[in-house]
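A.B. asks: sharing a sequence plus its predicted fold:
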Amino acid sequence: MVEGVGVAYGAITVVNAIPAFKGAAIGVDLKVVARVKLVEKEIVEGRSRVRGKNVHYDTSLLEGVLRVLKKRIGLETGLIVEIESEIPACGGLKTSSAVANAVIAGISDALDLGLPPLKVAEMSAEANLISGVSITGAFDDACASLLGGLCITDNGEKKLVKRVEVPSFKTIILAPSFTVKKSHLKIERLKLMKTFFEKIWNIALSGDWREALFLNGILCSLALGYDTSLALEAITRGAVTAGLSGTGPAIAIVGDVVEWARKLNFKGEVVETCLRG
């Protein structure tokens, strides 16, 4: 048995990659630590603590990681993983990308492989795709999770088109007490808006990630049936930008509106963090 440790971080959406397979995300300072054990017995086990609470862990993503590493490096072992996550479990905050990143980095540590971050992100995206956790593989999320800053990607090509450092703005995550399964969302509505999302992606590419995040959040919320009032109010309160992250239900608010957020009558968790530039 060999052991290793891997670390990755959460991220927030700037451009949803589902419509055009082109996405953008920014890292946030919410850590995931994966303690990995590679064992001879062909088993896959995962235990997870999220923000201090034990939660049930579905091992399908871990199985996807093993399939990818078997194909890429010929890995033939069982896997036992203990995950400690600061990322709220509501959805939209790139938990699956962060976990896959941390596990692959942990395996790299255990075997002294020295995998570079972009290679880890590429494998993470493949694992997310083949395990059915992500529609696009979420290469943008995987890059932002590992590299921080604004990562703009072509997910179809698994290409990091551009990475830009961003200020370490205070960031509020509104994490509802409920989760929403992708299968219950009208994802086809997003796909019908491909041309709009391509334009938003180009806005992010040109440097205005604040505008891109806001426009993306409005379009995604309207398409998927989420309320936009909190994001809009955050802007009026002085936020730099705000919007739905991923396919929700989490809302990301960038800017120093902490006092306003603390006073919200919000059914869920108000998480205070910052961008990881």
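C.D. replies: On my side now, so go ahead.
A.B. asks: can we go C-alpha only for contacts and neighbour counts from here?
C.D. replies: OK.
A.B. asks: which residues of the stretch 101-250 of the chain fall in helices?
C.D. replies: Ranges of helices in the stretch 101-250 of the chain, per DSSP state H, counting those that start in this stretch, are 117-130, 139-147, 187-191, 194-205, 209-224, 229-236.
A.B. asks: okay, buried residues for stretch 174-184 please.
C.D. replies: For stretch 174-184, the neighbour count (16 or more other C-alpha atoms under 10 Å) marks 174-176 as buried.
A.B. asks: burial of the closest residue to Val180 other than its chain neighbours, as a residue count?
C.D. replies: Leaving aside its sequence neighbours, Val180 sits nearest to Pro249 (C-alpha to C-alpha, 6 or more residues apart in numbering; 6.8 Å). The number of residues packed near Pro249 is 24, by other C-alpha atoms under 10 Å.
A.B. asks: do the same with the one 5 residues further on
C.D. replies: When neighbours are defined as other C-alpha under 10 Å, Val254 has 26 of them.
A.B. asks: below is an additional structure, to be compared with the one above:
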Amino acid sequence: MDGRAVAPAAGTVLNALATGTGSAFAIDLETTATVSLTSDGDVSGEIADDPDADTSLIERCVELTVARYADRAGLEAGDVGAHVRTETEVPMASGLKSSSAAANATVLATLDALEIADAVDRIDACLLGVQAARDAGVTVTGAFDDASASMLGGVTVTDNTTDELLAREPVDWHALVYMPPERAYSADTDVDACERIAPMAELVAELALDGRYGEAMTVNGLAFSAALEFPTGPMIDALPLADGVSLSGTGPSYVAIGEREALETVRERWDDRAGTTRLLRTRTDGTRTT
């Protein structure tokens, strides 16, 4: 019994580290997971093109999903094993929610292998991946904001302390991503520094809940770039051409939204910096089986 699913990456509107409230939007970079069920009870994982990568997150996703839903598929959870393999367009530790995309794709691929993917609520599936991320230690907040955007598509606002979806809106934006060559791991983030800018994060949350996503992104980006000691130069490059621009996640990537022509000009500026750029669209369809 095999299953396959793809999940989009996401960019940041509001980083949840300051207050627990976060906001993100799905973008057109994908992670694909393939799950093959076995009858030996063992779970193994593999990340394409990176044989030494830590597979604890995707393995934990399979374990939690099987434990929760195997009986609904008419199976004994203890007897069900699996091998999961992921392939991705999303650079790891880049701030573009690679972990959330991998978790969502793995959970849905496991449900697809169990032949019950259409019967499981997408938020419930998303929360399994969030729990797996916490168990694997790859997130500080649980990243429900990032995970919900990847699972549902569009832009979401969440309370990560209660795993509550506060708002979701489908959006159709052009998005420009700048990925410096450095990597930054969420689990290594200076949380204390982020918590000190809580008043700014509260303002960003108000803007996001009012649908003023571009302004929210820019305030978030300036505040968190300062707190996490990332350069604001890439943001200044994008202003005032972009409708909004932010450090994505805990860096080092930046994401800008706006009109395609304006973003092409921003791209010329970002191309002068070390790293790579991608001009994308947002995604409204979220994680799906294939």
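C.D. replies: Now that the structure is in, tell me what you want to look at. Not measured: the values here are computed from a predicted model.
A.B. asks: re the thing from before, most tightly packed of the helices of the stretch 101-250 of the first structure?
C.D. replies: Burial of the helices of the stretch 101-250 of the first structure is given as mean neighbour count (mean count of other C-alpha atoms under 10 Å); helix 139-147 ranks first at a mean of 33.
A.B. asks: between the buried residues of stretch 174-184 of the first structure, which sits nearest Leu275 of the first structure?
C.D. replies: Leu174 (14.8 Å; C-alpha to C-alpha).
A.B. asks: surely the closest one meets Lys267?
C.D. replies: No - checked against C-alpha atoms under 8 Å, the pair Leu174 of the first structure and Lys267 is beyond contact range at 9.1 Å.
A.B. asks: quick check: Ile116 of the second structure vs Arg122 of the second structure, distance?
C.D. replies: 12 Å (C-alpha to C-alpha, to the nearest Å).
A.B. asks: centroid-nearest residue for the second structure?
C.D. replies: Lys97 (2.9 Å; C-alpha atoms, centre = their mean).
A.B. asks: residue in the first structure matching that one?
C.D. replies: If you follow Lys97 of the second structure across to the first structure using TM-score structural alignment, you land on Lys94.
A.B. asks: related to what we said a few turns ago, the helices of the stretch 101-250 of the first structure: which one's closest to Thr59 of the first structure?
C.D. replies: helix 117-130 (11.8 Å).
A.B. asks: in the second structure, what range does the closest one match?
C.D. replies: Taking TM-score structural alignment, helix 117-130 of the first structure hits residues 122-135 over in the second structure.
A.B. asks: hmm, who's touching the matching stretch?
C.D. replies: 57-58, 60-61, 64-65, 99-100, 103-104, 107-108, 139-144, 147-148, 151-152, 163 (C-alpha atoms under 8 Å, 6 or more residues apart in numbering).
A.B. asks: re earlier: mind listing what the residue nearest to Val180 of the first structure touches?
C.D. replies: Taking C-alpha under 8 Å, 6+ apart as the definition, contacts of Pro249 of the first structure comprise 90-92, 175-176, 179-180, 226.
A.B. asks: name the nearest of those residues relative to Phe196 of the first structure.
C.D. replies: For the contacts of Pro249 of the first structure, the closest approach to Phe196 of the first structure (C-alpha to C-alpha) belongs to Tyr226, at 18.5 Å.
A.B. asks: could you give the number of residues near the alignment partner in the second structure of the closest one?
C.D. replies: Mapped onto the second structure by TM-score structural alignment, Tyr226 of the first structure lines up with Phe230. A count of nearby residues for Phe230 of the second structure, using other C-alpha under 10 Å, gives 17.
A.B. asks: for the second structure, which strand extends over the most residues?
C.D. replies: strand 21-38 (DSSP state E).
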